[in-house]
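Undergrad: Using only what follows, build the 3D model:
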Amino acid sequence: MVGVMKRYVLKLFISLKYITANVVDRNNGKIVATASTAEHALKSTFECGRSCNAKAAVVVGEVLARRLKVEGLDDGQGRGIHVDINKEVEKKGFKNRTKVWAIANALKDSGVKLILEDRDDEV
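TA: From the prediction side, this is the model:
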């Protein structure tokens, strides 16, 4: 086997109003866990309705981590969630860099094994 199979991948969606984080199973294309500031339970916890800032991103990451634990995807059995931070920042725009990192760090701090992808710039 040449490379590591990237079965579970973190995909982020950031708009002016909402932040959504999905973990997708690439074997079948289905979302295995999701968290979003659009959810009523999360939206009601933000002060002044600010659902798309770095604090909100941390909450999304923490909720996603809890949901991944329920799905058994944080078991440390070699499985991990793949994420290409640079690609996510490029897609979302530089102004969202803090939010992207806030989600990633919240996942790591909550015990989820994140596998950070790199562009293979160095050999």
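
Undergrad: When you work out contacts or count neighbours from here on, use the C-alpha atoms and nothing else.
TA: Fine.

Undergrad: ranges for the strands of the protein?
TA: Counting by DSSP state E, the segments of the chain that form strands are 8-14, 19-25, 30-36, 81-83, 114-116.

Undergrad: Which positions within the first one qualify as buried?
TA: Of all the residues in strand 8-14, those buried under the rule 16 or more other CA atoms under 10 Å are 8-12, 14.

Undergrad: for the last one, same thing?
TA: Using 16+ other CA under 10 Å as the burial criterion, the residues of strand 114-116 that qualify are 114-115.

Undergrad: just to revisit the earlier point, in TSV: the strands of the chain, plus distance to residue 74.
TA: As requested, the strands of the chain are exported to TSV (distance: least, CA to CA, whole Å):
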stretch	distance to residue 74
strand 8-14	11
strand 19-25	12
strand 30-36	12
strand 81-83	9
strand 114-116	9
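
Undergrad: and residue 54, which of those strands is closest to it?
TA: Residue 54 lies closest to strand 19-25 among the strands of the chain, at 9.8 Å (CA to CA).

Undergrad: returning to what we had before: turn the buried residues of strand 8-14 into CSV, including distance to residue 32.
TA: Putting these into CSV (distance: CA to CA, whole Å) gives the following:
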residue, distance to residue 32
8, 9
9, 10
10, 10
11, 11
12, 14
14, 19
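
Undergrad: To check against the first, give me the structure of this:
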Amino acid sequence: MTLTKRYVLRLFISIKYITANVVDRNSGRIVATSSTAEHDIKQSLECARSCNAKAAAVVGEVLARRLKVEGLNEGEGRGIHVNVTKEVEKKGFKSQTKIWAVVNALKYNGVKLVLDDEDDDGNSS
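TA: Here you go, the predicted structure:
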């Protein structure tokens, strides 16, 4: 069974770290990831105890580059799906700027994103 929304962006935001993964829902594996916990990214940031929207944008830029290397910046033609509303509900309103920073950084770096704000699981099709 092939899923219509094959590649999905998943975000993990804590007080100290921001991690963005693109998951292939057919196989369940992470195809690209980027995090402020990585040594190279951590060294380039100025966030001590808490990461901000600037750090989230860096995570998005690095993820976009890694997707281009993998050849998945187009998400195999259909794009990479993200449900911003659902992510904000899960992470809380305070994380909204970080979520949008990652999403905008991906868009500005040439990744084809599909914003799914109504139905994330494809139940209406």
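
Undergrad: Quick one: closest of the strands of structure 1 to residue 42 of structure 1.
TA: That would be, of those and by CA to CA, strand 30-36, which comes in at 7.3 Å.

Undergrad: report the angle between the axes of that closest one and strand 8-14?
TA: Per axes from the mean of the first three to the mean of the last three CA atoms, to 10 degrees, the angle that strand 30-36 of structure 1 makes with strand 8-14 is 40 degrees.

Undergrad: what angle separates strand 30-36 of structure 1 from strand 19-25?
TA: Going by the same axes, to 10 degrees, strand 30-36 of structure 1 makes 160 degrees with strand 19-25.

Undergrad: so how far is strand 30-36 of structure 1 off the chain centroid?
TA: 9 Å (CA atoms, centre = their mean, to the nearest Å).

Undergrad: same thing with stretch 72-87 of structure 1?
TA: 10 Å.

Undergrad: Buried residues of it, list them for me.
TA: Neighbour-count burial for stretch 72-87 of structure 1 flags 73-74, 79-83, 85-86 (criterion: 16+ other CA under 10 Å).

Undergrad: okay if I get those as JSON lines plus distance to residue 32 of structure 1?
TA: Output for those, formatted as JSON lines (distance: CA to CA, whole Å):
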{"residue": "73", "distance to residue 32 of structure 1": "9"}
{"residue": "74", "distance to residue 32 of structure 1": "12"}
{"residue": "79", "distance to residue 32 of structure 1": "14"}
{"residue": "80", "distance to residue 32 of structure 1": "13"}
{"residue": "81", "distance to residue 32 of structure 1": "11"}
{"residue": "82", "distance to residue 32 of structure 1": "14"}
{"residue": "83", "distance to residue 32 of structure 1": "15"}
{"residue": "85", "distance to residue 32 of structure 1": "20"}
{"residue": "86", "distance to residue 32 of structure 1": "23"}
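
Undergrad: and which of those residues is nearest residue 99 of structure 1?
TA: Proximity of the buried residues of stretch 72-87 of structure 1 to residue 99 of structure 1 (CA to CA) peaks at residue 85, which lies at 10.9 Å.

Undergrad: Pretty sure that closest one sits against residue 115.
TA: No - Residue 85 of structure 1 is beyond contact range of residue 115, at 10.1 Å (criterion: CA atoms under 8 Å).
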